[in-house]
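Q: Make a model of this:
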Amino acid sequence: MAGCASSSKTQKQIPEAQVRPTDQQAAVASVSEEYTLISIQSKYLLKDTTQSTVYLYVDALKGKNPIAAQDFIRTYNLNYVIYSDYGTRDRLGYGNVKLDSSNVSKVGDKIVIRYEIKSPNKDYGVLLSEISQTGTLKKVLNDLTIHFKKMAVGQVYGVYTATSTQPLQRHYINLNEEFTLKNTEGSPAQLHVVYYNHDFEAAGSPMNVAQKNAGKTLEIDSTFSINANEPLRFTKEGLYNIFADTSKSEGLGLLVVNERFPKMTRPQLLLEPLLYMSTNNEIGEIKKADDFKKALDKYWLTLMNGNAMLAQQSIRAYYGRVEEANQLFTTYKEGWKTDKGMIYIVLGPPDKVQRSKDREVWTYDRRGNAQNVNFTFNRRNNQFVDDHYELVRYAEYQPIWYPVVEAWRNGSIR
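A: Next up, the predicted model:
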């Protein structure tokens, strides 16, 4: 059963019957063709201190299927405003972006929009992008912090795969996956790489308020140089920090992960995320087992009182969350190991997110016996990525956290 820990689903296509639809069938068909925007993610690359290129990665559906690029162009509009900061009305710029085949493309299941903005003469700003559906009041907003003067390698270079003309929004590359590092001009340059063969720890309990030890020093495994604008492959898993100038302290962190990531299917790897819902003794027993898969099956079956179907449903649900956390929150370490990933796996997606320059607050309307539960994440300086957040921990989370964990353990969450 542990080998079934994948959230991918295959649906068999049924040919349409050639019959005249009833009014009810027509209504269902109409709903099935509705356009829906699920989410927007974003990033930017600086051409120089006067111009920025913005990329929006949009999950959009037509009915239940990912929308085609031409359908998206016909259906949606894009406007943007640049504010001086969160919570202010001080506009630094605004505009409308004409969507066409030159700036809208399909990458996998996502729509990717690329557009240019003139950078204001400020160090920092907040770009608010609004995608609205023509003829309706439906719209989705995305906010993006931009450091207009910070010409670091992470703000100048994007990671492109062999199959995409747009930079990746994610921080990871699969082992032996071909990729290229490019700036917006596509000009050649030598870049410097520091490689760390280090396994970072998973997030600690949200109730653990004990003061952290002083930051550990990472041991460098190796250093080497690469060329921008040339195909590359990294053949060892681990963390690679890429610099244009070795005197700089911040680089472009790139995590190289196994070929199946963000999925987790290998029994040895499936054990690790269980720490968020298991006791130390349970983890220890599985680690001592000669056969990881059998030990994992026994673990889930024991929790579900021998109900194999319930165990399979719980496995799919839990590792589906793990996969989503890997997709959404991977930074210098796997997404499931981050503070955001831990909260997401156990509690699911938040009902509301409030952001400021250096903070995110996730609100859950109801979890367990509590209402309006808030989790605050503070942005922390990090030498690898600029979106590293740490949870503010409170002992008071205990009566909220443990009932949800218990719901995972008895199969109530599916």
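
Q: Please count neighbours and contacts with C-alpha atoms only from this point.
A: Noted.

Q: all helices for the chain, in order.
A: Along the chain, the segments classed as helices by DSSP state H run 23-32, 69-75, 153-156, 267-271, 280-288, 292-303, 308-329, 339-347, 398-409.

Q: As CSV, these with distance to Gln41 and mean neighbour count would be great.
A: Below are these laid out as CSV (distance: least, CA to CA, whole Å; neighbours: other CA atoms under 10 Å):
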stretch, distance to Gln41, mean neighbour count
helix 23-32, 25, 12
helix 69-75, 16, 16
helix 153-156, 16, 22
helix 267-271, 27, 16
helix 280-288, 35, 13
helix 292-303, 35, 18
helix 308-329, 9, 22
helix 339-347, 16, 22
helix 398-409, 28, 16
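
Q: here's the other one to compare against:
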Amino acid sequence: MKNIWKNSILILVITLLFGCKGTQRLNEFDLAKNYQIKGFQHEIDASFHSINDSITELIVKINPEDLLFSKTKINNHIARYAIGYKVFEGYNNKLPLDTATIHYSLKQEKITSTKFHKIKLIAQKGKDYVVKVTLNDENRSLSSSKIYTLRKKYNSSRSYYEISAKDQQRVNFTPLQEDTFYINPLNGQQNVKVQIFSTNNTCAAKPYEVNYQYRFDGIPDTSWTTTLTTNTAFPPLKNQYYHFITDTILNDGFSVFPIPPTFPKIGSIYQANGVLGYLISKSEYSDVLSAKYPRKVFENKWLELSGNRQRARNIIKEFYSEASKANQLFTCNQPGWSTDRGMIYIIYGPPRIVYRYNDSEIWIYGEENNLFSEQFEFQRIHSNFSDNIYELKRNINYKVNYNRMINAWIDERGY
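A: As a prediction, the model looks like this:
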């Protein structure tokens, strides 16, 4: 163990713990807290930038408003927090390849802007890694964690590219739809194929629709080849996203999904009508999507479901709040609300127990190993578009309980 001292704001204490022994495999930890959107619980946000073939920079974005500032003896207000990481080869591993915990202190100011902390971790080129990042608010003894995929298998992998928009500190964080963003390849000038795809604004197939199978439409709206140099610019997109093929032989690449300024809220009437599909029949949904006046059909459908305007307003507020949380958690190559996990989250709420494996994720509602609990399994779709694409294993037996949950949304809420 060795200690490294650095200056940042007030005092930083870094403790590196290489080879620290774990007691459980990563896939044996219950990750349900990752899906609890309650203030501090999911405010952690991180990205990666590989500096060379052995060192990668972990960039963690902190919103000081999520921290507790405690009064000191000299009447300052100080937030004390720690950022930790563990690098694993996969979810089946017990021992991290590299781990560290970094302690920070921050003095409260009238305007405290977003903080970006850059931490160097060890990750050799040739593999993709699983990285668990933890944020601990030491003043309130509250922690939050999130698991990320670090892509570093090839020179063309995602972490070897810097992506930035207006704020140059926001390296490899998602740009806004209204912003031009810039790509800077670490390995110098490089030819890439650029593709543009439209985003999906329709709901996922229901859990009992067993004939449905995830099919990604790989035909882009447009494509071209360009040369990436230092800070190559790409213009804003609305309702579309970029995909970059960085190695045509390996079919390696990555996507950039610009988000609207209203994110994670549902920002358009078309998306609002899209989410409605979870509560209504297929034929009704088809009519909603094809309506000439989408706002009018939105209002009429909610009045029909709720019975009166006051209940409609109450249910709409609650329903679309859940859709916003799904956006925050599950957005990938499509809005989070339109994904399989987003659908289950909106209708059933946050899972009580979550286990994640290299190729799947298990959600449990109720007690583990209880016959009366509902369990959902999501298979990971391996893709260079996103590491966050999962498909639900559908089953006809879900129909009764799903319809019961829909009836609960319509009949029991909004009073």
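
Q: TM between them?
A: Remark: TM-score between the superposed chains equals 0.74 [TM-score structural alignment, normalised by the length of the first structure]; 364 aligned residues with a CA RMSD of 3.8 Å.

Q: In TSV, list the helices of the first structure along with distance to Ile131 of the first structure.
A: Shown next, in TSV, are the helices of the first structure (distance: least, CA to CA, whole Å):
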stretch	distance to Ile131 of the first structure
helix 23-32	21
helix 69-75	10
helix 153-156	24
helix 267-271	38
helix 280-288	46
helix 292-303	43
helix 308-329	21
helix 339-347	26
helix 398-409	35
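
Q: So which of those is nearest Asn241 of the first structure?
A: Set against Asn241 of the first structure and scored by CA to CA, these come closest in helix 153-156, at 9.9 Å.

Q: Phe377 of the first structure and Ile400 of the first structure: what is the separation?
A: From Phe377 of the first structure across to Ile400 of the first structure, the span is 18 Å (CA to CA, to the nearest Å).

Q: List the contacts of the residue nearest the centre of the first structure.
A: Computing the C-alpha centroid of the first structure and ranking residues by CA atoms, centre = their mean puts Leu328 first, at 1.3 Å. Contacts for Leu328 of the first structure (CA atoms under 8 Å, 6 or more residues apart in numbering) come out as 170, 335.

Q: pretty sure Glu130 of the first structure is touching Asn79, no?
A: Yes: contact between Glu130 of the first structure and Asn79 holds when scored by CA atoms under 8 Å: they sit 5.3 Å apart.

Q: So which of those two has more stuff around it?
A: Glu130 (19 against 15; other CA atoms under 10 Å).

Q: Contacts only, for the spatially closest residue to that one that is not a sequence neighbour.
A: In this structure, Glu130 of the first structure finds its nearest non-sequential neighbour in Leu141, 4.6 Å apart by CA to CA, 6 or more residues apart in numbering. Neighbouring residues of Leu141 of the first structure by CA under 8 Å, 6+ apart: 40, 128-131.

Q: Identify whichever of the helices of the first structure lies nearest to Pro120 of the first structure.
A: helix 153-156 (16.1 Å).

Q: Show me what the closest one is packed against.
A: Contacts defined by 3 or more CA pairs under 8 Å, 6 or more residues apart in numbering; DSSP states H and E place helix 153-156 of the first structure against strand 35-46, strand 252-257.

Q: What is the burial count for the counterpart of Ala162 of the first structure in the second structure?
A: In the second structure, Ala162 of the first structure lines up with Lys166, judged by TM-score structural alignment. Residues lying near Lys166 of the second structure (other CA under 10 Å) number 12.

Q: looking at it, Lys166 of the second structure is touching Leu176, isn't it?
A: No: taking contacts as CA under 8 Å, Lys166 of the second structure lies outside contact range of Leu176: 9.7 Å.

Q: circling back: tell me which residue of the second structure lines up with the residue nearest to Glu130 of the first structure.
A: Structural alignment places Leu141 of the first structure opposite Ser145 in the second structure (criterion: TM-score structural alignment).

Q: Check the spacing between its match and Arg80 of the second structure real quick.
A: Ser145 of the second structure is 17 Å from Arg80 of the second structure, by CA to CA.

Q: and what of Pro335 of the second structure?
A: Relative to Arg80 of the second structure, Pro335 of the second structure is positioned 34 Å away (CA to CA).

Q: Pull the contacting residues for the residue lying closest to Thr339 of the second structure once chain neighbours are set aside.
A: Excluding the flanking residues, the one nearest Thr339 of the second structure by CA to CA, 6+ apart is Ala204, at 5.7 Å. The neighbours of Ala204 of the second structure, taking CA under 8 Å, 6+ apart as the test, are 278, 338-340, 343.

Q: For these, which pairs are in contact in the first structure too?
A: Mapping the contacts of Ala204 of the second structure onto the first structure (both residues aligned by TM-score structural alignment, their matches' CA atoms under 8 Å) leaves 338-340, 343 still in contact.

Q: Please identify which of those residues is nearest to Ile51 of the second structure.
A: The nearest member of these to Ile51 of the second structure, counting by CA to CA, is Thr339 at 33.2 Å.

Q: With adjacent residues omitted, what lies nearest to Phe261 of the first structure?
A: Asn174 is the one closest to Phe261 of the first structure (CA to CA, 6+ apart), at 7.0 Å.

Q: what sits against the one you found?
A: Asn174 of the first structure makes contacts with 256-261, as judged by CA under 8 Å, 6+ apart.

Q: out of the residues you listed, which one sits closest to Val322 of the first structure?
A: Phe261 (10.5 Å).

Q: Residue in the second structure paired with Ser278 of the first structure?
A: Ser278 of the first structure maps onto Ile280 in the second structure, with residues paired by TM-score structural alignment.

Q: Now do that match: how many residues are near it, please.
A: The number of residues packed near Ile280 of the second structure is 15, by other CA under 10 Å.

Q: Same question for Asn251 of the second structure.
A: For Asn251 of the second structure, the tally of surrounding residues (other CA under 10 Å) stands at 11.

Q: Who are the contact partners of it?
A: Counted by CA under 8 Å, 6+ apart, Asn251 of the second structure has contacts Ile245.

Q: To which residue of the first structure is it aligned?
A: By TM-score structural alignment, Asn251 of the second structure lines up with Ser249.

Q: can you tell me how far that match sits from Phe148 of the first structure?
A: Distance, Ser249 of the first structure to Phe148 of the first structure, by CA to CA: 18 Å.

Q: separation between the counterpart of the residue nearest to the centre of the first structure in the second structure and Pro335 of the second structure?
A: Under the alignment (TM-score structural alignment), Leu328 of the first structure pairs with Leu329 of the second structure. Counting by CA to CA, the gap from Leu329 of the second structure to Pro335 of the second structure is 10 Å.

Q: next one: Tyr415 of the second structure
A: Tyr415 of the second structure sits 29 Å away from Pro335 of the second structure, going by CA to CA.
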